[in-house]
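*Asks:* structural data only, the sequence is not supplied:
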């Protein structure tokens, strides 16, 4: 099969289009023919070796945890799916090697859900990691009807989902973004504010009584700014900085969860969740997708089209 891979730790320029063996399919896994693979910052961070203290990488390393595709073959105990089923998945395993930027990927059934019919392949591939991160973050802080929430990097991959999911729960959403993305945030259901110096004052103008929950999807000063405007300083969650724990907040590293992924698919099919694809490139141009992700200025998702 064709795949994009690294022979050693490196960056976009080190990605190569390779011919690799078809992946082995375990008893509780299925073989998915990949239509599209979502690109996330964690992909190039693993590729560069930034996460080698917590994730073992084996080479050649095929990056990617997000997939949208069609089941081609099932393991003997993978009774949840059948050949021909259209699926999406957050195919994270305990090590990094056999990722989704390939024509085929073996995926444990616990990482998969049925593809939402309302989304095309590119959109569907953008759902799993970012959508689950947002969904699980809101659950972790118990966001619900009537809450006012602050979402940092609200126009990015995770932030775009968090805005829509919080709004669907009946929450009021204040989202940080550059001015060029303010119209986009309003379409998603957020009240936009410009990030940078004076952010806390701008948030207080919109919510003088304070906010009920805050989500750090960008890093930097987001945690400290959040705690200046929160009613309860502990109601801040970061997916970027584990140091939030020392400041009394919460940290989240997204987990594969079939039920949560199914809930996201159901919301998409109900018209309550959409996916903006900022850039889509063919498999052989995956390096360009990495570079765009590294720029930090994406609106929505970056996707690699495989077949």
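*Replies:* Right, received. Where do you want to start? Please read these numbers as outputs of a predicted model, since none were measured by experiment.

*Asks:* going by C-alpha atoms from here, please, whenever you check contacts or count neighbours.
*Replies:* Noted.

*Asks:* against residue 160, how distant is the residue nearest to residue 238 when sequence neighbours are not counted?
*Replies:* Leaving aside its chain neighbours, residue 238 sits nearest to residue 216 (4.5 Å; criterion: C-alpha to C-alpha, 6 or more residues apart in numbering). Distance, residue 216 to residue 160, using C-alpha to C-alpha, to the nearest Å: 13 Å.

*Asks:* more neighbours: these two, which one.
*Replies:* Comparing residue 216 with residue 160 by other C-alpha atoms under 10 Å, the one with more neighbours is residue 160, at 29 against 26.

*Asks:* what helices or strands is the host helix or strand of the more buried one leaning on?
*Replies:* Using DSSP states H and E, residue 160 falls within helix 157-168. Contact partners of helix 157-168 among helices and strands, from 3 or more C-alpha pairs under 8 Å, 6 or more residues apart in numbering; DSSP states H and E: helix 128-140, strand 148-151, strand 172-176, helix 182-188.

*Asks:* putting a second one here so we can go through both:
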């Protein structure tokens, strides 16, 4: 009897071990390296219409650390302890009721919650093409959907020229490439070290800062059809002055844009399956670039988020999960 009890206890321990996972969490607002920690928690269970994946890679986004620092708390509640991360790639581990598009073992990527963990729930996903590495797939959703959405909101005519403020980061890089595929000319601003990078993406590069209006006028003597603020650097009035019409300025990073008559492009994601499939297929065909500046193991998530918060990005940072 004693031996049987011991065996049953060991089984219970094994079962409990199987449902535990490593995850990144924070318990209060603050800077990444001050509040983020790795903890062991239970695996999340997918609800109807959701899937659970064994995470292979998760993209780092400015919304991660902005939410963590409390910049969204006036309109978005964070329940502590909170996870971090909204996009990921991985292998399907479990499916919720009503899910028929994928099966356990399929490689997928998409939008989810608390994706910087060993396992995560996805609410929107597509299958990952074989030609797209997990690290790339995990960094596609936010940048590509945001870029697609803000270009739709700007609605510039093919053949016209637009200005992209902050064109070298993850979203900016996507905007440049998708805008060029729509037949738009793109003037993109970035630091001196990213000028050649923007040129490779298909943009006409220029630096930001004093004299931008004069530089843009020389590069686009026929005028600018619209401007996209990706960086959120507080230059909405300057962009309006360059374009001449506040309704033709769209920001994805500066909530104050509407105070000046410009527009703020916000979620939820639109046409997400179409956008993710299209961008992934373009990448697989060599028609789309996604520059990954650096990859970090899960335990270095705080460091990756701190680097992102410095706003000196080229492309994306990615967390990889073994």
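*Replies:* Perfect, thanks for sending it. These figures come from a predicted structure and were not determined experimentally.

*Asks:* need the TM-score from the superposition.
*Replies:* Remark: TM-score between the superposed chains equals 0.93 [TM-score structural alignment, normalised by the length of the first structure]; 299 aligned residues with a C-alpha RMSD of 1.5 Å.

*Asks:* picking that back up, check the mean deviation of the helix holding residue 160 of the first structure from the second structure.
*Replies:* By mean C-alpha distance after the TM-score superposition for the first structure, the fitted helix 157-168 of the first structure averages 0.7 Å away from its aligned residues in the second structure.

*Asks:* give the aligned range of that helix in the second structure.
*Replies:* Aligned by TM-score structural alignment, helix 157-168 of the first structure corresponds to residues 170-181 of the second structure.

*Asks:* what does the matching stretch rub up against?
*Replies:* Defining contact as C-alpha atoms under 8 Å, 6 or more residues apart in numbering, one finds that stretch 170-181 of the second structure is touched by 142-144, 146-148, 151, 164-167, 185-186, 188, 198, 201-203, 230, 288, 290-291, 313-316.

*Asks:* repeat that for 6 Å
*Replies:* Outside of stretch 170-181 of the second structure, the residues within contact range by C-alpha atoms under 6 Å, 6 or more residues apart in numbering are 143-144, 147, 166-167, 315-316.

*Asks:* so which bits of that stretch are buried?
*Replies:* Residues of stretch 170-181 of the second structure classed as buried by neighbour count (16 or more other C-alpha atoms under 10 Å): 170-180.

*Asks:* what's the answer for stretch 314-322 of the second structure, then?
*Replies:* Burial within stretch 314-322 of the second structure, assessed by neighbour count using 16+ other C-alpha under 10 Å, is assigned to 314-321.

*Asks:* where along the stretch 201-322 of the second structure do the helices fall?
*Replies:* In the stretch 201-322 of the second structure, the helices defined using DSSP state H, counting those that start in this stretch lie at 212-219, 236-243, 272-284, 301-308.

*Asks:* quick one: which of the ones you listed is nearest residue 64 of the second structure?
*Replies:* Closest to residue 64 of the second structure of the helices of the stretch 201-322 of the second structure is helix 301-308 (C-alpha to C-alpha; 7.6 Å).

*Asks:* can I get the helices and strands packed on helix 157-168 of the first structure in TSV with mean neighbour count?
*Replies:* Shown next, in TSV, are these (neighbours: other C-alpha atoms under 10 Å):
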stretch	mean neighbour count
helix 128-140	23
strand 148-151	27
strand 172-176	26
helix 182-188	18
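
*Asks:* just put those in a markdown table and tack on distance to residue 197 of the first structure.
*Replies:* Shown next, in a markdown table, are those (distance: least, C-alpha to C-alpha, whole Å):
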| stretch | distance to residue 197 of the first structure |
| --- | --- |
| helix 128-140 | 25 |
| strand 148-151 | 16 |
| strand 172-176 | 12 |
| helix 182-188 | 17 |
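
*Asks:* can you tell me the closest non-neighbouring residue to the residue positioned nearest the centre of the first structure?
*Replies:* For the first structure, the residue nearest the mean C-alpha position is residue 130 (1.7 Å; C-alpha atoms, centre = their mean). Leaving out its chain neighbours, the residue that sits closest to residue 130 of the first structure by C-alpha to C-alpha, 6+ apart is residue 158, at 4.5 Å.

*Asks:* okay, the one you found and residue 8 of the first structure: tell me how far apart.
*Replies:* From residue 158 of the first structure to residue 8 of the first structure the distance is 28 Å (C-alpha to C-alpha).

*Asks:* circling back: possible to save the helices of the stretch 201-322 of the second structure as a markdown table with distance to residue 249 of the second structure and mean neighbour count?
*Replies:* Conversion of the helices of the stretch 201-322 of the second structure to a markdown table gives the following (distance: least, C-alpha to C-alpha, whole Å; neighbours: other C-alpha atoms under 10 Å):
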| stretch | distance to residue 249 of the second structure | mean neighbour count |
| --- | --- | --- |
| helix 212-219 | 15 | 14 |
| helix 236-243 | 6 | 19 |
| helix 272-284 | 23 | 19 |
| helix 301-308 | 25 | 20 |
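
*Asks:* sounds good, over and out.
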